[in-house]
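In: Provide a 3D model corresponding to the input given below.
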Amino acid sequence: MQPEANFLTRNQKDILKARHRHERNKRLCDRIKTILLLDKGWTYEAIADALILDEDTIRRYYKTYLEGGKEALLNLNYTGKACWLNQGQLEQLKIYVKEEVPSSAKQVVNIMKNS
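Out: Down below sits the predicted model:
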């Protein structure tokens, strides 16, 4: 079911817009835009088309916002993998990156493989 337009308060809109202006993560920006556009009365289909996402994703973002607010919407729940380098390798990597300023991740991987 499509949400009613104008479900956000002025303050909620202002907070989301301010966060959008300062956010660098595209995925989080898309989540914020989804909520702001739903508040303007856009349909799930129109938002999905504009943001090049699927309608289920738009619905999920809205559900997440309804259930947990801004905090839940802006939580990506991503946890990185465990580090495969030992402490000595990490120190060596820090020195290398500081001195050489590598131009690609591949270059760093190759250096670490050869050390």
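In: okay, CA-based contacts and neighbour counts for the rest of this
Out: OK.
In: what residues are up against Tyr44?
Out: Gln2, Leu38, Glu55, Ile58, Arg59 (CA atoms under 8 Å, 6 or more residues apart in numbering).
In: tell me what the top helix by length along the chain is packed against?
Out: Counting residues, the longest helix found in the chain (DSSP state H) is helix 55-73. Counting contacts by 3 or more CA pairs under 8 Å, 6 or more residues apart in numbering; DSSP states H and E, helix 55-73 packs against helix 26-39, helix 44-51.
In: can you rerun that using 6 Å?
Out: helix 44-51 (3 or more CA pairs under 6 Å, 6 or more residues apart in numbering; DSSP states H and E).
In: so the helix it packs on versus helix 26-39, what angle?
Out: 140 degrees (axes from the mean of the first three to the mean of the last three CA atoms, to 10 degrees).
In: please give me the structure for this one as well, since I'd like to look at both together:
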Amino acid sequence: MTENKFKLSTEEIASLRIEHRQAKKKRDADRIKAIVLLATGWTAMQVAEVLFMDDDTVRHYRARYETGGLKNLLKNNYKPKKSKLVKHEQETLLKHIDTEIYMTVRSIINYVRKKYHVIYSLSG
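Out: As a prediction, the model looks like this:
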């Protein structure tokens, strides 16, 4: 499957490069980089590989840029979920994690399930 060509003018690319240099957050710089690379002929798969992200994420960035420009691309829509643990349980868990070595997130999830009878998934 070939990807649709994504084209930007030389001026748009130059403007994005300036925005990239001025970006204060790595997240914003990576999003801008993804758009510039796509506009210069890279595939989403290639961009994803060099930026260490999923190719669907790169395609999502492209769609956001196409629908709302730079402002939409850089908008942070993240909304944290409410914790399933109460405050003192969170504090106790943080102290425990500081003293124990866990090699995977899954092992922490299992600890929380056994200790607090609360189920988390890898994605939260």
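In: TM-score for this pair?
Out: Superposed pair, TM-score by TM-score structural alignment, normalised by the length of structure 1: 0.62. Supporting alignment: 80 aligned residues with a CA RMSD of 2.0 Å.
In: buried set for the longest helix of structure 1?
Out: Using 16 or more other CA atoms under 10 Å as the test for burial, helix 55-73 of structure 1 gives Glu55, Ile58, Arg59, Tyr61, Tyr62, Thr64, Tyr65, Lys70, Leu73.
In: farthest pair in those residues?
Out: The most widely separated members of the buried residues of helix 55-73 of structure 1 are Glu55 and Lys70, with 20.0 Å between them, by CA to CA.
In: hmm, back to that, quick check: of the contacts of Tyr44 of structure 1, which lies closest to Gly88 of structure 1?
Out: Ile58 (45.0 Å).
In: ok, now how distant is the closest one from Leu36 of structure 1?
Out: 12 Å (CA to CA, to the nearest Å).
In: Just the residues contacting the helix or strand following the longest helix of structure 1, thanks.
Out: Using DSSP states H and E, the helix or strand that follows helix 55-73 of structure 1 in sequence is helix 87-100. For helix 87-100 of structure 1, contacts defined as CA atoms under 6 Å, 6 or more residues apart in numbering pick out no residues.
In: same thing with stretch 15-32 of structure 2?
Out: Residues outside stretch 15-32 of structure 2 that contact it (CA under 6 Å, 6+ apart): Leu74.
In: Kindly state which residue of structure 1 is aligned to Lys33 of structure 2.
Out: Mapped onto structure 1 by TM-score structural alignment, Lys33 of structure 2 lines up with Lys33.
In: Now do the helix or strand containing Lys17 of structure 1: distance to the chain's middle.
Out: Per DSSP H and E, Lys17 of structure 1 falls inside helix 10-22. Computed by CA atoms, centre = their mean, to the nearest Å, the chain-centroid distance of helix 10-22 of structure 1 equals 16 Å.
In: Mean deviation, the longest helix of structure 1 versus structure 2?
Out: Following the fit onto structure 2, the mean deviation recorded for helix 55-73 of structure 1 is 0.6 Å by mean CA distance after the TM-score superposition for structure 1.
In: ok, now how distant is Leu76 of structure 1 from Thr64 of structure 1?
Out: Leu76 of structure 1 is 11 Å from Thr64 of structure 1, by CA to CA.
In: sec struct for the closest residue to Thr43 of structure 1 other than its chain neighbours, please.
Out: The shortest distance from Thr43 of structure 1 to any non-neighbouring residue, by CA to CA, 6 or more residues apart in numbering, is to Gln2 (6.8 Å). The three-state label given to Gln2 of structure 1 by DSSP: H, G, I helix; E, B strand; the rest coil is coil.
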